[in-house]
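Engineer: Got a sequence here, can you model it:
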Amino acid sequence: MKVRVIRIQNLNSLRGELMELRLDAPPLEGAGVFLICGPTGSGKSTLLDAMTLALYGRAARYGAAQPTEMMSRHTAESLAEVEFEAGGRQLRATWRLRRARGRADGNLQNAKRQLADVETGEVLAERADEVSRWVEELTGLDLARFLKSVLLAQGDFAAFLKAKPAERADLLERVTGTAIYSDLSRLAHEICGEKAAEVQGEKVRLGALECWSDEERQQREQMLAGQLESLNQAEKAAEKAQAAWREATQLREAREQWLRRSEQREVRRRERVEMDATLARLSEEHRAAGRGMEEAELAYAEREPIWQEAAQVEERLAEMERQLRREREDFRQSKAEEQQVRQQASLEESRLKEVQALAAKGADWLAAHAGDAALDGRIKAARIALKAWREADAEERELQRRRVEGEESAEKIAQLEEECGRLQAAQEELQSQRQRAIQAAAAAAEKVVAQRELVARARAVASYEEVRETLQDGEPCPLCGAEEHPFCTAEGAPEQRQLETALQLLKRWEVEDAKTRRADAESLQALARGETALTAVRHQRDEAKKQRAKSRPPEAEAMQAAAEAVRRCALAFSTALEGRSDGETAWSDLAVADHALEESDARARAYAEQRQRAAERQTELAQRSGVVTVFQEKLVRLSQRLKDIEEQGRQRAQRVTEQEARRRALLGEATLAEDRETHRCRRQQARDTAEKAAQQLQRTQNQRQSVESALHQLTEQMAELEQKLADRPVVTIEDERAAEAAAKVAARQVQELAQQLGALRREVEADGERRARAKAARESLDGAEAELRRWDRLRELIGSADGAKFSRFAQSLTLKQLIRLANDHLRTLAPRYRLKAQEGADLDLSIVDLYQAAVERPMESLSGGESFLASLALALGLSELASRHHPIESLFIDEGFGTLDGETLEIAITALENLRSRGKMIGLISHVEPLRERLRAQVRVLREGGGESRIEVAG
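Structural biologist: Prediction:
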């Protein structure tokens, strides 16, 4: 067995994530000897407990106690798993413990165990007892032997060395597993007692058997022979009476049978006469049926040509029917198509009429509003004129605004009486306004010229109306050359009147514009005068400033003169504004003209829309007219096709009628299949009739032959019965009953004698059985006494009530073997010493000091280090002894290496390392510092906070 991997989770102080210790991977794999080290209580021994948990479900240190206490506190799951090699297989043993619901405060569940093949993944066992059994079978080690061959504890062997012989026997028995010898010793003692009890029991059973004496048995046998002879005689008499009864019964039954056969023969004779008559009638019917069958066959053969012709007729009729169906389907589809086309044509005609109605209504409307056609050009010209007037009006309003600003400036100039400095600003403002007024007047003049041109064009457009009145249908227009004049009527009188009103307003506007221009000119003149006055005021102000120093009155006069000049300028502005008021009336009339133009524009748009719709309707009319024409042409073609189909149908129906007449002439009203079936049935019926007649004739002939045979048989039977009854008395029923009674009496006598004989025979047989049992009992007693003597001898050799006799003998042999194996290791560990069993003492050990002339010394004379080496040699020897049938390749020693000095420790370690050549890997559990320095391959159990530890591998 070789341990490869150990996995631990939440066992004692090894708490937290799953910890894995791989002994099959560097640095431990090639070390030979490695150290398991760590502080006291850190969890070193927990590694060993995990191995026994996984393999045997028990913790090494807990003994028979439950291992559940090994679960780390405040955890919900624990795991111990070992991968090992045994029997050429790599196996994995798992022990797992969980709490309910995966909570740390849950109840503990039953531990789960499993054994699986690592390479194939096959689960070999899952029940706890099965896992232990598999492990024992594969490794050859139960838990006790595992603890003494794989896990070696130093304390056990120190006790072994220092124990007394009786205590050493118990220790050796537990260590080597030799308890079986004590059991054998006790068992030999117990079985010897049991054998003695068996001998006494056999004697009691033999004494309980009572057998007859030889004289009594001979007398009983003679009585049995006499009874047997009487029984034989009675049986013979009974057989004679039984034979007489049987003979009487047979004679009576034979007489009765002869009478029954006679009656049956008469019945058969009458049946034979009747059957002869029936045979004659059936023969005639058979001949008639034959003639009918021949006639039916002939009639069937004569119908065959008719059926061939009828088949051809029906084929032609079927083809005509298929053609008729196709033509009907074609007619139906054409009819449906015609109906659909008619519906579509009707729908298109309805839509055409609707479009025509709409087109007529649109034409009427266009005719009624023909005058609106020319509104578009006149409206455009009027709009251009109105736009120009509006622009002029806007400029005029700007000029008015500027005039208002001029008045405000005049007021400001008036205020220059108190503030001469403001007069300069007012004067500059007036100049600026004057310049703008001049520019506005020029722009207004230009716009009036433009409006005059527009009015001239409007007049030219109006002159078109005079030309339109001279147009005639069919003659070209002198302006556009068109021969159609849809808008030559004078229906546009209202629009003409509106245009004339606009023109009149335009004329008035021109007059008012002239007035405005004159007023503007006067305003400009007034502005010039005001500017002159302002210049004078400035001059007077300057003069006043010059004279201010000389006298105050001249300055007052200058200020008064300036004020007068300002008033004159304001008066000039007022005159200009009064002239402009006359133009306001013209502007109100212009608003009326603008409203009239908007109405004309709306009517022109309506006319254009109606004209567009009329054109669209004309296009739609042309399209729908074409569609209706197409539908009408299609209807004509469909109608002609329907007529053709109807004509073809009438012709084909005539041909069908002719063929059906021919078929009726051939077959009548029946179809070909019906006529063929009718004649076939007639022929078959004739055949069946002939066959039935032949069968009935044959049956009757067979029955006639059977009757004849029965008559012959009855005659023979009657002859035999007559021969049997010849020369025999007539036996009545009373004779038969008397014979029966005599036979029954004889049978009762035989039965009584047989019962007496059976009782006597059973007594003799019972005595024989008792004699046989007594013989067997004597033989059994002899055998039991011989067995008792053998077990008594064995008890004398090895047996004892406490089992010590044979156990001591076996343990002495085992101890000698153990000492031999231990001395092999002691030669390396301590060459000075050898272990030896003391002669003449049970299980007592001594030490041989080779350095002191091989003197024997008691074990107590060894020092602590020497005792440890001797104990280690015994431990290694015991491991070999326990694993003699199953090699142990992994060894874990929990020894006290602290008792050794440096040199001895080096020798011990070297000796353990040499075991590597035997294929062993040894793990030492110790916290001795020199070992940590000596062994580089280490498994360190490091203590962390909170009572937890972790595993670290170092190489």
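Engineer: contacts, neighbours, all on C-alpha from now
Structural biologist: OK.
Engineer: what are the ranges of the helices in the stretch 551-700 of the chain?
Structural biologist: Under the criterion DSSP state H, counting those that start in this stretch, the stretch 551-700 of the chain contains helices at 553-667, 672-725.
Engineer: will you turn those helices into JSON lines that also has distance to R403 and mean neighbour count?
Structural biologist: What follows is those, written out as JSON lines (distance: least, CA to CA, whole Å; neighbours: other CA atoms under 10 Å):
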{"stretch": "helix 553-667", "distance to R403": "7", "mean neighbour count": "17"}
{"stretch": "helix 672-725", "distance to R403": "125", "mean neighbour count": "16"}
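Engineer: Now the second one, please; I'll put the structures next to each other:
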Amino acid sequence: MRPVLLEMNGFASFREPTVMDFREADYFALVGPTGSGKSTVIDAITFALYASVPRWGDRRMVANALAPTTDRGIVRLVFDLAGHRYVAVRELRRTAGGVHVKNARLERLADPAALGAPDDVTEVLASDSEVTPAVEKLIGLPFEHFITCVALPQGDFAEFLHEQPAKRQEILVRLMGLQVYTRIAQAANTKAESEKQHAELLARQLEEFTDATEPALQAAQGQVAALEKVAERIRAMLPELAQHGAAVAEAQQACAALAEERDRLRMVAVPAGFEELGEREGEIRAACGTADEELAAAETADTTAREQLAAAPPRASLEQARRDHAELDETEERLLTTQALQQWRAAALRDVIAVEKEAERFVQQARQAREVTARSHLAAALRPHLRAGGSCPVCEQRVTTMPGPLTAPDLDAAERARIQADHEVERLRGEWTKASRAEQQAAGELNMLAGRVATLRADLAGTPALEQVTAALARRERLERTAEEADAQLRRTRTARVSAEKTAAGVRREVQAARAVLEQVRDPLVTLGAPALDRDDPTAAWTVLVSWAADAAATRTTALSGAHERLARARGRLTTAEDRLADMLAAPGVEFDTERPFTETAEPAVAAALRGARQEVRRLVERREQAAKLDARRQHAEQAHQVAKTLGHLMRADGFPRWLVTTALDELVAHASERLAGLSDGQFELVHDDGNFLVIDHTDADGRRPAKTLSGGETFQVSLALALALSEQLPAMAAAGAARLESIFLDEGFGTLDETTLETVAATLEELAIRRGRMVGIVTHISALAERVPTRFAVHRGRGTSSVQRETP
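Structural biologist: Below you'll find the model as predicted:
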């Protein structure tokens, strides 16, 4: 697994969107102050893959993944593996119930060079809870092994060194892909148990074939031979039996034919009601004649009434003339009334005009009298128009003090007279307006009525008088009533005629049916010698037919007695032959239908019995063959059980896989020891004793001591040597499909090294990344080590969020 692109948004200290591009960064360092978020980058890679971070101490805990001030976060990792490019995405959501992982996906990009842009074509491999198992299967490592061999977190760098032997063996089994042998053992044990159960099942099935014995087969073959002989004897007897059966059938048919003819002849009788049918036919003919006469008279009366009505003046023109006469009388009367009203209103208008003129003369006189009086009292007339602060109309001086009013009784009287005269003129003008409108309205109505009278007189010119119109309407109404009555009578006579015709048709059908019955009774009897009949006289024909039928029935009765005697003799001969055949069938146990003739059932019954016997022979042969096959399969299942059981025993965890792990651990320790010698300047050598790691100190008389007794710096050197050996040797040791450790991320320990060892570690990491094609990422505070790394990611913390900047020397 080799990271390509890491996106963080709202993850831990990275509250803002952050993108880290690992392309062309096979060897990089994460540098920055303590607490800036360097280890969080490694945590994000692990979280994107496994939804957990080792530093949290609990795989189920995800609350630390989401930044405290955000409600939503996302981690997206693009990585390469085995020539393909994948994308692992996990979204974080804060709800009332806490922080949860949502919308997790594992996708494979169709283009190995793409970076998972929204428009890139992808194939979804897993989603939600299925993502982590899919990642474990894809990479080949569970979470615990990944943080032991790939992403080594703070505090856990030496976990592989200090693990218990059994736990270390489990890790190596997963890393080397040796779990296939465990699966082989499990499959072999499962196969052994399955074959054992299969063999037991086959043995139980063989118990069901106890009937397929050699004596049973011989007995079935003997039954076939016996039935074949019976079949030959029956085929020889069938012609005789068929002859007797034909004689019985012929006698039965003769008896049945005579009995049937006798019964048919006895049933010949005159139908009930046939004699009354002639009387009803005559009555209905008379009724139809009467109905025809009444219909002709009604049609004549209806035609006459319609012609008289058509000759009379139309009702609409007569009614219109009557309405016009009535309207003319009413309009002329209104015209006279309106003329008088108009004349009266014209006279009233003239009176109002005369009074108005007189009032206007009086107003003129009042105004002249007021002006004369005002000139004699100028001061009194002006004083009411003065205003404080205004100018005097006489001297144009400013009025500062309002003088008191002057009394001028005659001037006031003149003013009141003028005002009263003006009011009277206004009132008379209003009356003139009303009188003028009334007079105009009367004149307009008078003109309208005069025009309507002229129109009506023109319309009535040449028409009869009102009395003549009224008389014509009365005659028209009488003609209409007569026409309606004639039409009603015509309808009734037509209905009566139709009813009489229907009744006559029914009687005719009955007569025709009676004739048909006669023919139906006589025609089938022609073969029996029925005489010819007079069809024009049904009564006489029925008499002749009934008499002949009685004589013919008596003749058939006599012949039927002789036919019954012949039938009894034929049945006796048939019964004797059938008894011999029944004895023949009973010997081999053939079952047959006793209710049907032997000629129909004997041969099919023997054939069915023979087929059953032959089928039983075939069944026994087949069951014996099946039993032989089952026994062979049982023996094969027992052999397969033994083989699978042996293989499962050999592939147990303490067998072949343990030997492989021990061999791989020997090689791993040998290479780690070489690395450790280089890192410790030849001081230490790494060995193991039954899975427990020991260190040989060449500066202390080659003394051996457990790895747990090493100091912090020494522990780092040994752990780094093991990690590098795992990364280098695993591809050669692992089986096909094992984990591929293409990357390693180190997050501790460099501060415990002296300058010489640090130089050796730096050179080792450079060789691993540059020459051996591994991606190596380190987290360090040591400037001397960081400066030697070709790519650096500087992590900063500020304004509440961490940020990353790529630096290339």
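Engineer: Count the residues that sit near A286 of structure 2.
Structural biologist: The number of residues packed near A286 of structure 2 is 11, by other CA atoms under 10 Å.
Engineer: what helix or strand does it sit in?
Structural biologist: Assigned by DSSP states H and E, A286 of structure 2 belongs to helix 274-311.
Engineer: Then E167 of structure 1?
Structural biologist: Residue-wise, E167 of structure 1 maps onto helix 165-176 under DSSP H and E.
Engineer: for the helix or strand following that helix, which positions count as buried?
Structural biologist: Remark: after helix 165-176 of structure 1, the chain's next helix or strand is helix 179-208, criterion DSSP H and E. Within helix 179-208 of structure 1, the residues scored as buried using 16 or more other CA atoms under 10 Å are 179, 181-192, 195-196, 198-199, 202, 206.
Engineer: circling back: quick check: which of the helices of the stretch 551-700 of structure 1 is nearest to R281 of structure 1?
Structural biologist: Across those, R281 of structure 1 has its closest neighbour in helix 672-725 (9.2 Å, CA to CA).
Engineer: continuing past that closest one, what's the next helix or strand?
Structural biologist: Moving toward the C-terminus from helix 672-725 of structure 1, the next helix or strand (DSSP H and E) is helix 733-798.
Engineer: Which parts of the stretch 1-150 of structure 1 are helices?
Structural biologist: Per DSSP H, counting those that start in this stretch, the stretch 1-150 of structure 1 carries helices over the ranges 44-56, 128-139, 143-149.
Engineer: which residues sit against the following helix or strand past the last one?
Structural biologist: Same thing as helix 143-149 of structure 1. For helix 143-149 of structure 1, the following helix or strand on the C-terminal side (DSSP H and E) is strand 151-153. For strand 151-153 of structure 1, the external contacting residues (CA atoms under 8 Å, 6 or more residues apart in numbering) are L48, A875, L891, F892, I893, D894, E895.
Engineer: run the last query once more with 6 Å
Structural biologist: With CA atoms under 6 Å, 6 or more residues apart in numbering as the test, strand 151-153 of structure 1 has contacts from F892, I893, D894.
Engineer: so how far is E578 of structure 2 from E600 of structure 2?
Structural biologist: Using CA to CA, to the nearest Å, E600 of structure 2 is found at 12 Å from E578 of structure 2.
Engineer: more neighbours, the two?
Structural biologist: E578 (20 against 13).
Engineer: out of everything not next to it in sequence, what's closest to the more buried one?
Structural biologist: Distances taken as CA to CA, 6 or more residues apart in numbering place F598 nearest to E578 of structure 2, at 6.7 Å, with adjacent residues excluded.
Engineer: How many residues are close by A577 of structure 2?
Structural biologist: The local packing of A577 of structure 2 (other CA under 10 Å) involves 17 other residues.
Engineer: hang on, P3 of structure 2 packs against F79?
Structural biologist: Yes - using CA atoms under 6 Å, P3 of structure 2 is in contact with F79, at 4.2 Å.
Engineer: quick one on the thing from earlier: aligned counterpart of the residue nearest to E578 of structure 2 in structure 1, please.
Structural biologist: In structure 1, no residue is paired with F598 of structure 2, using TM-score structural alignment.
Engineer: what about F598 of structure 2, neighbour count?
Structural biologist: F598 of structure 2 sits with 23 neighbouring residues when counted by other CA under 10 Å.
Engineer: before we move on, the earlier item: report all helices and strands that the helix holding A286 of structure 2 contacts.
Structural biologist: Other elements packing on helix 274-311 of structure 2 under the criterion 3 or more CA pairs under 6 Å, 6 or more residues apart in numbering; DSSP states H and E are helix 466-522.
Engineer: what angle separates the helix it packs on from helix 274-311?
Structural biologist: Helix 466-522 of structure 2 runs at 160 degrees relative to helix 274-311, counting by axes from the mean of the first three to the mean of the last three CA atoms, to 10 degrees.
Engineer: Can you list the buried residues in stretch 119-130 of structure 1?
Structural biologist: By 16+ other CA under 10 Å, the buried positions in stretch 119-130 of structure 1 come out as L124, A125, E126, A128.
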